[in-house]
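> Quick one, what's the 3D model for this:
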Amino acid sequence: MKMQGILPALVTPFDKSGHVDGATLASIVEYQLNAGVSGFVALGSTGEYYALDDAERRLVMRTVKEVANGKGTLIANCNGASTREVIAQVRQAIECGFTNILLAPPFYALPSQEELIGHYQAVLDAFADINVILYNYPIRTNVEVGTSVLEAFRHHPRVVGIKESSGNLLRAIEIGENFKGDYQLSCGSDDQALDFFLWGATSWICGPANCFPDQVVAFQRAFAAGDIQGAQAVMRSLFPVLASMEQGKFIQKVKYGCELAGFNSGNARLPLLPLSEAEKAEFRAIFEASQR
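Sure, this is the predicted structure:
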């Protein structure tokens, strides 16, 4: 299983009644495929997985699977508050055709590093046919996927990578240097993407790719071709909009970006509130400047 290129962390569109909008999701997936992305991450943080029920999660995964039709790597985020819940989510993902699983630490329980190792091992023991991508996002889980966890699974054939979303570039450097060849490193801090690739990342699991896939694909292709200045130029044009997203209301801004790109993905679900008209105007100006 190769984690390469741009892997959009898909939004979950909602229609005017608040239901999952499979048709709009299919259009977004097709749009990104045409732009040249390498695969998709369904039900991630950007996809509001925490706000969906199981029937909605199945609809999302089956839509992505059907539209992608073997044209890229598919990854399902299967997080939960307990090991039992995570195992149930993984089983559901497998039933929908996903065998690459993104796993953050269980939230709220605050497991120790030893307990986190046991959690991941229990999931691996429950399924013989999955690949696991560790997901370090301590701002969401309040638990870091620490060095001891990375050491524990560095030679496990089915623990294939890590999405690093701590915002701490030193973590990416440490993984790229100390665990080179053991984990495929994926950028999960959008405003640090160029730095990640310089330190060995092979992919970017990218929420903003929902609304400007052409630019992020152009960045990755320039870097892969050895055109560092070209990659830097793309990132320079994107940095204001990425910085705006990182400053707050990330999901709402990605969804509004989808609207600006021609895909009405609806509002985020409560407790997240829609952008105000002033916030929309400010973001629209930054977004449109990034397209020039």
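> drop to CA atoms for contacts and neighbour counts, all remaining ones
Noted.
> quick one, what contacts the closest residue to His119 other than its chain neighbours?
Of all residues not flanking His119 in the chain, Thr83 sits nearest, at 6.0 Å (Cα to Cα, 6 or more residues apart in numbering). Going by Cα atoms under 8 Å, 6 or more residues apart in numbering, Thr83 touches 106, 119, 122-123.
> Against Ile75, how distant is Thr83?
For Thr83, the distance to Ile75 equals 19 Å [Cα to Cα, to the nearest Å].
> Verify the stated contact: Ser265 with Val254.
No: using Cα atoms under 8 Å, Ser265 makes no contact with Val254, being 9.5 Å away.
> Give the residues shared as contacts by these two.
Residues touching both Ser265 and Val254 (Cα under 8 Å, 6+ apart): Val11.
> Now do the contacts for Val90.
78, 101 are the contacts of Val90 under Cα under 8 Å, 6+ apart.
> ugh, typo on my part, it should be Phe197
187, 203, 223.
> for the stretch 101-250 of the chain, what spans make up the strands?
Under the criterion DSSP state E, counting those that start in this stretch, the stretch 101-250 of the chain contains strands at 131-136, 159-164, 184-187, 203-206.
> Return the distance of the first one from the chain's centre.
Looking back up the chat, that one is strand 131-136. Its chain's average C-alpha position is 11 Å from that of strand 131-136, according to Cα atoms, centre = their mean, to the nearest Å.
> and it with strand 159-164, angle?
30 degrees (axes from the mean of the first three to the mean of the last three Cα atoms, to 10 degrees).
> before we go on, could you also do this sequence so I can check it against the first one:
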Amino acid sequence: MDLTGIGGIWPASLTPFDRDGAVDEAALTAHLGHLAAAPGVRALVVNGHAGETSALDRAERQQVVRIARAVAGAATGVVAGIVAEDPRAASALARDAREAGADALLLFPPLLFAGGAEARPEMVLRFFAAVAEAAPLPIVLFQLSRASGLGYAPELLARLLREVPSIIAVKEGSEIPAAYEDNLLVLRDCGRQVSMLTSNNTWLLASLAFGGDGILSGIGSVAPGILAEMHDAAARGDLAAARRANDRLRPLVRVFYRRPSLDMHNRMKTALNLMGLLPNPAPRAPLLPITEGERAEIRRALVASGLLAGGEMAA
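Predicted coordinates for the structure are as follows:
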């Protein structure tokens, strides 16, 4: 599927494990099927932070992509996260993803870039070029916060778009509204179609108000319908409807995106378990299961958002 110019909702999926800690293929198939069937979902994103990809070995990552491809069919895209610390490993993962049927790659910056990659732009360009050459698939660039050192300044972003034509979208998580707006202007001025997919999870509505083509986020694994309502309302300029959707989303945002941030997707697994959509919410070590007290808070947030009614999943 050609994802060029495609916006809408791109949920960053979770990876279920069974009681022995292995990838639970049946639960993953059901999870991805539920997401693919949700109105407004245009692509399934696997092997990202939400999918605990750093805890998966190479074979498991390819296994996840294969399952996603089988579930998605022809109507929904499959985007494979590429998380690696050097171009050789990233290229190997990219080739695996292509072989397994991915439509595009979500290319994460190596943690090494946090040490000042913007001062060595050729290093960044070579990293992208190596992956693009290894697996000729469209690339979604992952733009993290500038404070983390893993975001690209507008000048470098513009150069990447010029010199790596396979980049078709940006997963934008700069965390600062002014930076988001600057990056959006770079995309609009680059001379070709590059989609802006916001992942600024604590201010999704505000980012859509600036402009944008879609939402790529782990919270889409729990509430794809709410995200679709908000996105569609913002796109048609219906601020009142967008605010109503945001009001439903807010309790989930508050309970998922708080300290310690390493548990954010762990909390989402617990939410799906409470909704009857995931048999085993346990993450893979070294992450620990959610405490009973936090589980109760997640339940209250689901009720407040309308996703649970009387302890059961709302229609």
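> what's the TM between chain one and chain two?
The TM-score (TM-score structural alignment, normalised by the length of the first structure) is 0.93; 291 aligned residues with a Cα RMSD of 1.9 Å.
> which among the contacts of Phe197 of the first structure gets closest to Leu25 of the first structure?
The nearest member of these to Leu25 of the first structure, counting by Cα to Cα, is Ser203 at 22.2 Å.
> how close does that closest one sit to Pro213 of the first structure?
Ser203 of the first structure is 14 Å from Pro213 of the first structure, by Cα to Cα.
> swap in Phe98 of the first structure?
According to Cα to Cα, Phe98 of the first structure and Pro213 of the first structure sit 23 Å apart.
> follow-up on the earlier one: still contacting in the second structure, which of the contacts of Thr83 of the first structure?
Contacts conserved in the second structure for these, counting by both residues aligned by TM-score structural alignment, their matches' Cα atoms under 8 Å: 119, 122-123.
> What subset of these is buried?
Neighbour-count burial (16 or more other Cα atoms under 10 Å) applied to these gives 119, 123.
> Can you add distance to Ser290 of the first structure and give the kept ones among the contacts of Thr83 of the first structure back as CSV?
Output for these, formatted as CSV (distance: Cα to Cα, whole Å):
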residue, distance to Ser290 of the first structure
His119, 42
Ala122, 44
Val123, 42
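> Return the closest of the kept ones among the contacts of Thr83 of the first structure with respect to Glu30 of the first structure.
Val123 (31.9 Å).
> Contacts only, for that closest one.
By Cα under 8 Å, 6+ apart, the neighbours of Val123 of the first structure are 83, 86-87.
> swap the cut-off to 7 Å and go again
Taking Cα atoms under 7 Å, 6 or more residues apart in numbering, we find Val123 of the first structure in contact with Ile87.
> residue in the second structure matching it?
Mapped onto the second structure by TM-score structural alignment, Val123 of the first structure lines up with Val131.
> Now do its match against Ser145 of the second structure, distance only.
Look at Val131 of the second structure and Ser145 of the second structure: by Cα to Cα, they are 22 Å apart.
> before we move on, what about Leu185 of the second structure?
From Leu185 of the second structure across to Ser145 of the second structure, the span is 17 Å (Cα to Cα).
> who has more neighbours, those two?
Ser145 (18 against 14; other Cα atoms under 10 Å).
> which element follows the longest helix anywhere in the first structure toward the C-terminus?
If you go by DSSP state H, the first structure has its longest helix at helix 228-246. Remark: after helix 228-246 of the first structure, the chain's next helix or strand is helix 250-260, criterion DSSP states H and E.
> For the helix or strand just after that next one, name the packing helices and strands.
Counting by DSSP H and E, the element after helix 250-260 of the first structure in chain order, helix or strand, is helix 277-290. Contact partners of helix 277-290 of the first structure among helices and strands, from 3 or more Cα pairs under 7 Å, 6 or more residues apart in numbering; DSSP states H and E: helix 228-246.
> What span of the second structure is the helix it packs on aligned with?
With TM-score structural alignment applied, helix 228-246 of the first structure matches the range 239-257 in the second structure.
> Same question for stretch 25-32 of the first structure.
Using TM-score structural alignment, stretch 25-32 of the first structure lines up with residues 28-35 of the second structure.
> One more: stretch 49-66 of the first structure?
Using TM-score structural alignment, the residues of the second structure aligned to stretch 49-66 of the first structure are 53-70.
> Centre of the chain to the matching stretch, how far?
Worked out by Cα atoms, centre = their mean, stretch 53-70 of the second structure lies 15 Å from the chain centre.
> Can you give the contact residues for it?
29, 32, 46-47, 78, 80, 96-97, 100-102, 284.
> neighbour-wise, which of those leads?
Most surrounded of the contacts of stretch 53-70 of the second structure: other Cα under 10 Å gives Ala80, at 32 neighbours.
> hang on, that one packs against Val46?
Yes: between Ala80 of the second structure and Val46 there is a contact at 5.2 Å, judged by Cα atoms under 7 Å.
> ok so, going back, the longest helix of the first structure vs the second structure, average offset?
On superposition with the second structure, the mean distance recorded for helix 228-246 of the first structure (mean Cα distance after the TM-score superposition for the first structure) is 1.2 Å.
> Name the residues of that helix that are buried.
Within helix 228-246 of the first structure, the residues scored as buried using 16+ other Cα under 10 Å are 228, 230-232, 234-235, 237-242, 244-245.
> try stretch 110-122 of the second structure
110, 113, 117-118, 121.
> Which members of these are positioned in helices?
Short answer: those in helices (DSSP H) are Pro121.
> Closest to Ala304 of the second structure out of the buried residues of stretch 110-122 of the second structure?
Checking those against Ala304 of the second structure by Cα to Cα gives Pro110 as the nearest, at 37.7 Å.
> Map Glu85 of the second structure across to the first structure for me.
Matched to the first structure by TM-score structural alignment, Glu85 of the second structure sits across from Ala81.
> how close does the counterpart of Gln4 of the first structure in the second structure get to Val23 of the second structure?
In the second structure, the residue paired with Gln4 of the first structure according to TM-score structural alignment is Gly7. Applying Cα to Cα, the value for Gly7 of the second structure to Val23 of the second structure is 29 Å.
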